[in-house]
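> sequence first, predicted coordinates after that:
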Amino acid sequence: MFKSFRHQQWKMLLLTMVCYLFFYTGRHNFGWAARGLSEHFHVPYSTIGWISFSMLIGYAIGQFANGNLADQYSAKILMPLGAYLSIITNIAISFVETIEWVLVLWALNGFFQSMAWAPGGKLIANWWDASERGKAYSFYTMAAGLSSVITYLICIYILQETQSWRMLFRLPVLILFVTATIYFIFAKNQPSDLGYPNFEENADTDVIIKENWKTRYHKVLSNRDFMLVVLAFAFESMARYGFIFWVPVHYLGKDWKQNTKSLWLTFLLPLGMAVGALVFGALSDNFFKRNRVASIRFGMLMSSAIASAIYFTPIHHFLLQGIIMFLAGLFVYGPQSNFWTLCPEMLGHERTGTGIGLMNMFGYLFAALGEPLFGKILDTTGNSANIFLMIVLISLFSALIISWKSLFRIR
């Protein structure tokens, strides 16, 4: 029976990973379309930044609601539903003729995209106990990093073949339709759905009776240490999206069509993110002895140093820039696997979905605030490298907050 259950554990983790593996095709494609949107609609980059802001705000609002819903309703329904609605919204954007419609639809897309991460995290928490949950979340976070890799590959190929921003909203999301449907058919919310006993900490029915949605929000929001972790995560997310959205703009210079090697440099950023998710899971458990705070602090300090290196390194030094891109992804994204693990460790299993949702909400709220700021810096200075100086400061803020005195006891 143990072998059978173990098989189902890995099956549910892999199903969740595969579904989320293609979610970013409906979100991280926007950075690649930024230059085309700016040129087609004759708008400055600050306007493009505000459109990106609208998606991130929609995502943040969605996380506030969907994280709590994940503690009460079915993840196998919420996750595919978000995928289908996001696909429809992306395809609709590819046909619009006004920048206002792009903004409205992209904001809605943010809400729909938010229906996946917390429910998926809740399902994983149901199937994996505390002793192995760090490993499970590192694999889940790796899937998100690989999602950026896949999105970057597809978008680079589309730009080289058609150079059409509209295709960036039509083609990548088609694979998401397939994986979301597979998830809906085969995923199970918890072990008891297949006749296995739930973990003792997974007494979901009793918890729902004792705690309604208001109580869960109150318990999470009143946890001071957890909210400091959330604030540190918020700055980490701002730095992460600073890289994700503006690195393509940085390397898509005016002469990129004559030197397409610069496109492939950007691919190393999400590749580093995927590797970072696994690396930091191992670092936290082994080198830092489950001290998640120390692991996160290390990652954000290194992220600050790498962002500084991007600013000072000439863009035509391809080998050096490639190494830096990989390290940027590794250090800015790797700590996320430690952040997610802190949710069940600090809040308990029964409030994991609510904690993940709130953490992600603040993360995307801060990331949203950063987008128009980054766009304004580019419009004002005309030099995309200046964006990375801001990322240096943002990463340092995250490291400082996670090191706050009251957090040293968190392991």
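Thanks, I have it. Numbering: from 1, shown residues only.
> okay, CA-based contacts and neighbour counts for the rest of this
OK.
> residue 184 - nearest residue in space that isn't next to it in sequence?
Using Cα to Cα, 6 or more residues apart in numbering and skipping residues adjacent in sequence, the residue nearest residue 184 is residue 76, 5.4 Å away.
> residues touching that neighbour, list them.
119, 183, 184, 187, 188, 189 (Cα atoms under 8 Å, 6 or more residues apart in numbering).
> quick one: contacts for residue 167?
Contact partners of residue 167, counting by Cα under 8 Å, 6+ apart, are 94, 158.
> ok, residue 292 next?
Going by Cα under 8 Å, 6+ apart, residue 292 touches 284, 338, 339, 342, 410, 411.
> mind running it again at 7 Å?
Shown in contact with residue 292 (Cα atoms under 7 Å, 6 or more residues apart in numbering): 284, 338, 411.
> how about residue 109?
By Cα under 7 Å, 6+ apart, residue 109 lies in contact with 55, 86, 89.
> take a look at this one as well, against the first:
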Amino acid sequence: MDFLKPAPYQPIVKNQTEIDGDYRYWRIRICYSIFLGYALFYFTRKSFTFAMPYMSADLGLSKGELGLLASILYISYGISKFISGVMSDRSNPRYFMATGLIITGILNILFGFSSTLWVFALFWGLNGWFQAWGWPACCKQLNYWFDQSERGLWYSICSTSHNLGGALIPLLAVFCAVNFGWRYAMFVPAVCSIIMGFILINRLRDVPRTLGLPTVEEFKNKIIEPSESQETKHSLLSVSEILFKQVLNNKYVWIFSISYFFVYVVRTAINDWTFFYLTEAKNMEDMLASSGVFWFEVGGFVGMIAAGWGSDYFWKGNRVPAMVVCSLGLIFALLGLKYVPADHVFLDMLLLALIGAFVFGPQMIVGLAAAEFVDKRAAATSNGFAGTLGYFGAAVAGYPVGKMIDAWGWHGFFIALLISSALILVMLLPLWSSTDKKDKTTDEKGKMEWAPKTTLKET
């Protein structure tokens, strides 16, 4: 696994004009590469979602069994995301992300050749494990290449990659399933992802210092952490420092991570069950129902950009108000979707777009807030820890929600989502007045304030 090790730092010998030009070039190249790469991770993660009805018809699988497979992926992904966060903080994101994408493509092909539940479970569980090699690498790149004052916008732009992937995969997968069979709904996205993995190897690079560039804080003339510009040793925290001095003892990382659990219950339930809901409860045809997920993702695209930009512009880096506003809007949009009668396609699509905007906004912001709470050398781990709890929530949206639908119909589906949305609001509303620093403390008036984060001495 030596190829995953971080690239060595290079001495800084360029003048300011060269540094400015290189930063502009590499930030654009890094961003479009991780944007397209992570979109393709969604091709191999969500292909199964849109193959489910056709697998059920072909193989006689129940909703509970299909939900079980979804839960297996989410549990595997959730566990792996924390471990992968630690690995990513100590790896070269160029090879880490690309390797994960290539392996997920191979596992999708093997899944498509299978026909029994236990084999499906094996390959889909492994797929979940390597799916988690995607976003921690993206998180590391964003925290090293962009300053906090601009990170909310760029983080949100790159986060919309899964909206692109999520919007395209239902159209591609359903087209393949309808015309060629459900197995091709697995094969075609897998081949696309393998090709993209090799493109990532070509396009991505490690952090700025490995290219002979100063840290982004130095580049922005805002040095907030010690930096020895001419050192060539890659500065890393130990695993114990990452886990016990930065992440697991940070109570606010826990608060955000638990709220992430409920965000993912809603997001994943809508993403995985909307196709079934629209075809069964609202009698839509397959291609029209698949466009519902498309509009959910389009709304998410807009919501993430708005939440990221708003948290930078209106709240000066405080991420909580944007999350609270979104969670309140989410409750009303879910109620609308539940009570709009059948044959009102425009309203259904509009409400799904609003749900996407209100769920993807906090989904992106919570992960960013968790990453900003810690030393940037532990950012991927903190983000991965939040992601682990988030994907436990996603697992709840699989088998448990599938059984609820079997038992109580779609009424139970909406009750679960509304309760989750209300809990997000209740957890985050008390943090509204926080200002933009790093670790929480309480000032003399009792108001929650952000105090400077603790940065460990680089070694």
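Alright, I've got the coordinates. Just so we're clear, the structure is a prediction, and the values are computed from it rather than from any experiment.
> care to give me the TM-score?
The TM-score (TM-score structural alignment, normalised by the length of structure 1) is 0.93; 406 aligned residues with a Cα RMSD of 2.1 Å.
> re the thing from before, of the contacts of residue 292 of structure 1, which belong to helices?
If you go by DSSP state H, these have residue 338 in helices.
> among the contacts of residue 292 of structure 1, who's most crowded?
Among the contacts of residue 292 of structure 1, the one with the most neighbours (other Cα atoms under 10 Å) is residue 338, at 28 neighbours.
> identify the residue nearest the aligned partner of that residue in structure 2 in space, chain neighbours excluded?
In structure 2, the residue paired with residue 338 of structure 1 is residue 365, using TM-score structural alignment. Of all residues not flanking residue 365 of structure 2 in the chain, residue 319 sits nearest, at 6.2 Å (Cα to Cα, 6+ apart).
> ok, the alignment partner in structure 1 of the one you found to residue 27 of structure 1 distance?
Residue correspondence to structure 1 (TM-score structural alignment): residue 319 of structure 2 is matched to residue 292. Taking Cα to Cα, to the nearest Å as the measure, residue 292 of structure 1 falls 28 Å from residue 27 of structure 1.
> could you do residue 241 of structure 1 as well?
Counting by Cα to Cα, the separation of residue 241 of structure 1 from residue 27 of structure 1 is 11 Å.
> try residue 343 of structure 1
Residue 343 of structure 1 is 24 Å from residue 27 of structure 1, where distance means Cα to Cα.
> please apply the same query to residue 130 of structure 1.
To residue 27 of structure 1, residue 130 of structure 1 is 31 Å away according to Cα to Cα.
> out of these two, which sits in the busier spot?
residue 27 (23 against 16).
> the helices in the stretch 151-300 of structure 2, which residues?
161-180, 182-203, 216-219, 239-240, 251-280, 286-313 (DSSP state H, counting those that start in this stretch).
> which parts of the third one are buried?
Looking back up the chat, that one is helix 216-219 of structure 2. Going by neighbour count (16 or more other Cα atoms under 10 Å), the buried part of helix 216-219 of structure 2 is 216, 217, 219.
> picking that back up, tell me which of the helices of the stretch 151-300 of structure 2 lies nearest to residue 379 of structure 2.
Residue 379 of structure 2 lies closest to helix 251-280 among the helices of the stretch 151-300 of structure 2, at 11.1 Å (Cα to Cα).
> taking helix 286-313 as reference, get the angle to that closest one.
160 degrees (axes from the mean of the first three to the mean of the last three Cα atoms, to 10 degrees).
> aligned to residue 140 of structure 1, what sits in structure 2?
Alignment note (TM-score structural alignment): residue 140 of structure 1 maps to residue 158 of structure 2.
> how far away is the closest residue to that match other than its chain neighbours from residue 366 of structure 2?
Nearest non-adjacent residue to residue 158 of structure 2, counting by Cα to Cα, 6+ apart: residue 35, 5.2 Å away. Distance from residue 35 of structure 2 to residue 366 of structure 2, counting by Cα to Cα: 19 Å.
> who's more crowded, those two?
A direct count of neighbours by other Cα under 10 Å for residue 35 of structure 2 and residue 366 places residue 366 higher, at 27 against 20.
> which residue, other than its chain neighbours, is closest to the more buried one?
Nearest non-adjacent residue to residue 366 of structure 2, counting by Cα to Cα, 6+ apart: residue 256, 6.1 Å away.
> repeat that for residue 216 of structure 1.
Closest to residue 216 of structure 1 by Cα to Cα, 6+ apart is residue 351, at 6.4 Å.
> aligned to that neighbour, what sits in structure 2?
Using TM-score structural alignment, the equivalent of residue 351 of structure 1 in structure 2 is residue 378.
> OK, contacts around that match?
89, 242, 246.
> residue 228 of structure 1 too?
Contacts of residue 228 of structure 1 by Cα under 7 Å, 6+ apart are 401, 402.
> please identify the residue in structure 2 that aligns with it.
For residue 228 of structure 1, the residue aligned by TM-score structural alignment is residue 255.
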